[in-house]
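Asks: 3D model of this:
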Amino acid sequence: MKTGVAGVILAAGLSKRMGRPKMMLPYNKKTIVRHVIDAALRSQLDSVLVVINPQIEGLLQEVSAAGVTKVISNDSFHLGMSTSVKKGILSMPHNAEAVVFLLGDQPGISEQVINQVIGTYQAHDKPSIVRSAFWNDEKGHPVLFKKIMFEHLLKAEGDSGGKAVLQRFSSEIVYAELNQANIPDIDTLEDYEVLVKEKGG
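Replies: Here you go, the predicted structure:
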């Protein structure tokens, strides 16, 4: 069943705090980014696009998995996450009515979480924004934006990504209530070590 929703995986980060390309780190018999891709491909997303940093050795090959609709190289990655958001939006299939942004450094993402975000979008008469809500009232990714929001996302600058849009249009956000803890980003070596220790490498 077509949902009209595309997925964009943001995997062009500099990994400054990690000191090495975090997307390519091994975790549970795969790389971190491959866990995100596989969850997206198993979900109800109509298409899956991946925005990458072309300077990371082996990343293009790693994300070019069967089922991935398109891989987009972001040569402006050093200017912040907003450049990847824009690249993703401008590369989406024309028939997509909404986009779900996924972070390439969240290997704990599951297709169930993605599907619940899509389900919330469909159940609430397709609102402009759907944001994930976790235990302890924590908010995070994935985040869905309807097409009407794209023009605002395309004006984002630096590392803000969609944060400014979320703040500006906070009254239009519908929350997908997820019965779980927030999904951690892997930003530092310590984050990675905790992940491997808790879940197994």
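Asks: For the rest of this, base every contact and every neighbour count on C-alpha atoms.
Replies: OK.
Asks: The residue nearest the centre of the chain: what secondary structure?
Replies: Among the residues of the chain, the one closest to the centroid is L102, at 1.0 Å (Cα atoms, centre = their mean). Assigned by DSSP: H, G, I helix; E, B strand; the rest coil, the conformation of L102 is strand.
Asks: To compare against the first, here's the next sequence to fold:
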Amino acid sequence: MTDLPIILLAAGASSRMRGTDKLLEIVDGQPLLRRQAARARGVTTGPVLVALPPPPHPRYAALSGLDVKPIPVPDASEGMNASLRQAFAALPPDAPAAMLMLADLPELTERDLNVVAQAVDLTSETLIWRGSTEDDKPGHPIVFTAALFPAFANLTGDGGGREVVAQAGTRVQLVPLPGQHARLDLDTPEDWAAWRAGR
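Replies: Okay, the predicted model is just below:
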């Protein structure tokens, strides 16, 4: 699916960073948010929707010049499900599926996104295709078929869409990605320091 819409979740408060913004941490010479948005843009001709805190916010400047659509989330403080409600509602009405990814997974590569996108088979019974770690732990990105889109409209709290994944039951296909690419997030200054030391 070369025109798969991609939703990038980037509206969280970064509260565990003690005053700095993890999505604006510099990785490979650019803010992490811009780097991950560019990776999403590189794998699809479809729209890239970025869920963001309400403006004004420095994250908007980090995306300047990129062909992505900011989706302000007025109630972002509620939790991740507020972002999912807003972003899924903003998808093109004819989209047969959409990819969801978190902005704070620094090891997730363009190749990883492509591997998951290429696993999608809309003629199958599968409803979700999901990146996993090398030891089979489910992570991101996640592709949802359009049959599941309505389920996002009523989500509340900070479940991160787990309720929708549960609805799919056994109709979920894990797509192995290298190492811990699918799950490694960096939430604290100590996480960032350890990750940088290991690069």
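Asks: Could you get me the TM-score between them?
Replies: Here the TM-score for the pair of chains, by TM-score structural alignment, normalised by the length of structure 2, is 0.90; 197 aligned residues with a Cα RMSD of 1.9 Å.
Asks: how close does the residue nearest to the centre of structure 1 get to V50 of structure 1?
Replies: Distance of L102 of structure 1 to V50 of structure 1, given as Cα to Cα, to the nearest Å: 9 Å.
Asks: and for those two, which residues touch both?
Replies: Residues touching both L102 of structure 1 and V50 by Cα atoms under 8 Å, 6 or more residues apart in numbering: V8, I9, L10.
Asks: ok, of the residues you listed, which one's closest to L45 of structure 1?
Replies: Closest approach to L45 of structure 1 among the shared contacts of L102 and V50 of structure 1 (Cα to Cα): V8, at 9.8 Å.
Asks: Would you confirm that that closest one belongs to a strand?
Replies: Yes - V8 of structure 1 sits within a strand when classified using three-state DSSP.
Asks: Could you pull up the residues touching it?
Replies: V48, L49, V50, V51, G88, V99, V100, F101, L102.
Asks: can those residues go into a markdown table with extra columns for distance to A65 of structure 1?
Replies: Below are these laid out as a markdown table (distance: Cα to Cα, whole Å):
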| residue | distance to A65 of structure 1 |
| --- | --- |
| V48 | 10 |
| L49 | 11 |
| V50 | 10 |
| V51 | 13 |
| G88 | 17 |
| V99 | 20 |
| V100 | 19 |
| F101 | 18 |
| L102 | 16 |
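Asks: hang on, the earlier thing: ok, the residue nearest to the centre of structure 1 touching L10?
Replies: Yes - the pair L102 of structure 1 / L10 is scored as a contact, 6.2 Å apart, by Cα atoms under 8 Å.
Asks: To what extent is S171 of structure 1 buried, counted in neighbours?
Replies: With neighbours defined by other Cα atoms under 10 Å, the count for S171 of structure 1 comes to 9.
Asks: whoops, I mixed them up, R162 of structure 2
Replies: Quick note: R162 of structure 2 (other Cα under 10 Å) scores 11 neighbours.
Asks: Same check on Q167 of structure 1?
Replies: 11.
Asks: hang on, it is in a helix, isn't it?
Replies: Yes - applying three-state DSSP, one finds Q167 of structure 1 inside a helix.
Asks: Counterpart of it over in structure 2?
Replies: In structure 2, Q167 of structure 1 lines up with A166, judged by TM-score structural alignment.
Asks: Return the residues in contact with its match.
Replies: Per Cα under 8 Å, 6+ apart, neighbours of A166 of structure 2: none.
Asks: quick revisit: need the shared contacts of L102 and V50 of structure 1 in a markdown table with distance to Q116 of structure 1, can you?
Replies: Formatted as a markdown table, the shared contacts of L102 and V50 of structure 1 follow (distance: Cα to Cα, whole Å):
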| residue | distance to Q116 of structure 1 |
| --- | --- |
| V8 | 16 |
| I9 | 17 |
| L10 | 20 |
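Asks: What is the longest helix of structure 1 by residue count?
Replies: In structure 1, with assignment by DSSP state H, the single longest helix is helix 111-123.
Asks: Let me fix that, I meant to ask about structure 2.
Replies: Determined from DSSP H, the single longest helix within structure 2 is helix 32-43.
Asks: Identify the residue range in structure 1 corresponding to that helix.
Replies: Residues 32-43 of structure 1 are where helix 32-43 of structure 2 aligns, taking TM-score structural alignment as the criterion.
Asks: what about the strands in structure 2?
Replies: Under the criterion DSSP state E, strands of structure 2 are mapped to 6-9, 26-27, 30-31, 48-52, 69-72, 97-102, 128-132, 138-145, 172-176.
Asks: Return the most buried member of these.
Replies: Highest mean neighbour count of the strands of structure 2: strand 6-9, a mean of 28 (counted as mean count of other Cα atoms under 10 Å).
Asks: mean deviation of it from structure 1?
Replies: With mean Cα distance after the TM-score superposition for structure 1, strand 6-9 of structure 2 departs from structure 1 by a mean of 0.4 Å once superposed.
Asks: Relative to structure 1, which residues correspond to that strand?
Replies: Mapped onto structure 1 using TM-score structural alignment, strand 6-9 of structure 2 covers residues 7-10.
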